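> Just need the structure, nothing else, for what follows:
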Amino acid sequence: MTGRKTYEVVAKRWKRGWELHIAGAGVTQSRTLLDAEGMVRDYVAALTEAHPDSFDVVITPEIGAGADGEILDLREADREAEAARERAAALRRNLARRLDSLGLSGREIASVLHVSPQRVSQLLDRARERGGRRGATS
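Presented below is the predicted three-dimensional model:
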């Protein structure tokens, strides 16, 4: 995680665009949801004298009609999928290193992992950066 401040924003629709409720900072507006992040950055920068790129912005639109819960569910599913991808990458690196230590060639490791030999080289290089063993095998 970074030490950057994150501004949580709830975007509420109204007839002229979006009302942007910035937690701990106030409220501003945007004509479109696409412009909302820029408006929040400009507002917070003016308020705090921080550079507009020095903080993070997370916008959650309030749409109604039952869509809000689905939006939150989708965001959670995306977070879970990213965590699963990170776990799979770590498992793949560790297994590549283990197969390498057992004497399998780079091409054999590629076959086991269903990746290219070039990807095996990358995996083993990353494993070595983290304290792995022997030279390239692909």
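> C-alpha only now, for contacts and for neighbours.
Fine.
> I figured Q29 was touching E19, is that so?
Yes. Counting by C-alpha atoms under 8 Å, Q29 does reach E19; the two are 4.6 Å apart.
> biggest strand in this structure by residues?
strand 6-14 (DSSP state E).
> So for the host helix or strand of D125, what gets flagged as buried?
Element membership for D125 (DSSP states H and E) is helix 117-129. Buried residues in helix 117-129, counted by 16 or more other C-alpha atoms under 10 Å: P117, R119, V120, S121, L123, L124, D125, A127, R128.
> Can you add distance to T60 and give these back as JSON lines?
Listed next are the buried residues of helix 117-129 as JSON lines, based on distance: C-alpha to C-alpha, whole Å:
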{"residue": "P117", "distance to T60": "42"}
{"residue": "R119", "distance to T60": "37"}
{"residue": "V120", "distance to T60": "40"}
{"residue": "S121", "distance to T60": "41"}
{"residue": "L123", "distance to T60": "37"}
{"residue": "L124", "distance to T60": "40"}
{"residue": "D125", "distance to T60": "39"}
{"residue": "A127", "distance to T60": "38"}
{"residue": "R128", "distance to T60": "41"}
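> one more to put side by side:
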Amino acid sequence: MTEAIAFVAQIDPEAVEIVVVPQLPHDLDSEVRAAKEAVRDLQEQQATAAQLSRRAARRLREAGLTGSDAAVVLGISPQRVSQLLRDSG
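Got it, this is the predicted structure:
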């Protein structure tokens, strides 16, 4: 297809770029945009939760709790506490 466009336009086929932009009905387009926004919001919330979890795990360890005790307090596995502590350093 790029060759045909280049031939008609009398330009180098390498200069032809085809961009496909789907056209959705308005209600479906709105729904897709809302879904994408919800995903972005969730990603932001996950990043915030991870940051808060790292800080809490670090503070619990600084307060003298073991990794196992910190895990119980945070409601996560001891392995996850170790991971959070590694990621916070």
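> Roughly how far does the most centrally placed residue in structure 1 sit from L20 of structure 1?
The centre of structure 1 sits closest to E82, judged by C-alpha atoms, centre = their mean, with a distance of 7.0 Å. E82 of structure 1 sits 28 Å away from L20 of structure 1, going by C-alpha to C-alpha, to the nearest Å.
> before we move on, what about E8 of structure 1?
10 Å.
> Neighbour count: those two, which is higher?
L20 (25 against 18; other C-alpha atoms under 10 Å).
> doesn't that one fall inside a strand?
Yes. Judged by DSSP: H, G, I helix; E, B strand; the rest coil, L20 of structure 1 forms part of a strand.
> That one matches what in structure 2?
Following TM-score structural alignment, no counterpart is assigned to L20 of structure 1 within structure 2.
> burial measure for the closest residue to L20 of structure 1 other than its chain neighbours, as a count.
Distances taken as C-alpha to C-alpha, 6 or more residues apart in numbering place A11 nearest to L20 of structure 1, at 4.6 Å, with adjacent residues excluded. A11 of structure 1 is flanked by 23 other residues according to other C-alpha under 10 Å.
> and if you look at the one 10 residues further on?
For H21 of structure 1, the tally of surrounding residues (other C-alpha under 10 Å) stands at 20.
> The closest residue to it other than its chain neighbours and E62 of structure 1, how far apart?
Closest residue to H21 of structure 1 apart from its sequence neighbours, by C-alpha to C-alpha, 6+ apart: V27 at 4.6 Å. According to C-alpha to C-alpha, V27 of structure 1 and E62 of structure 1 sit 15 Å apart.
> go on, L113 of structure 1?
Taking C-alpha to C-alpha, one finds L113 of structure 1 at 43 Å from E62 of structure 1.
> Check A89 of structure 1 too.
Distance from A89 of structure 1 to E62 of structure 1, by C-alpha to C-alpha: 35 Å.
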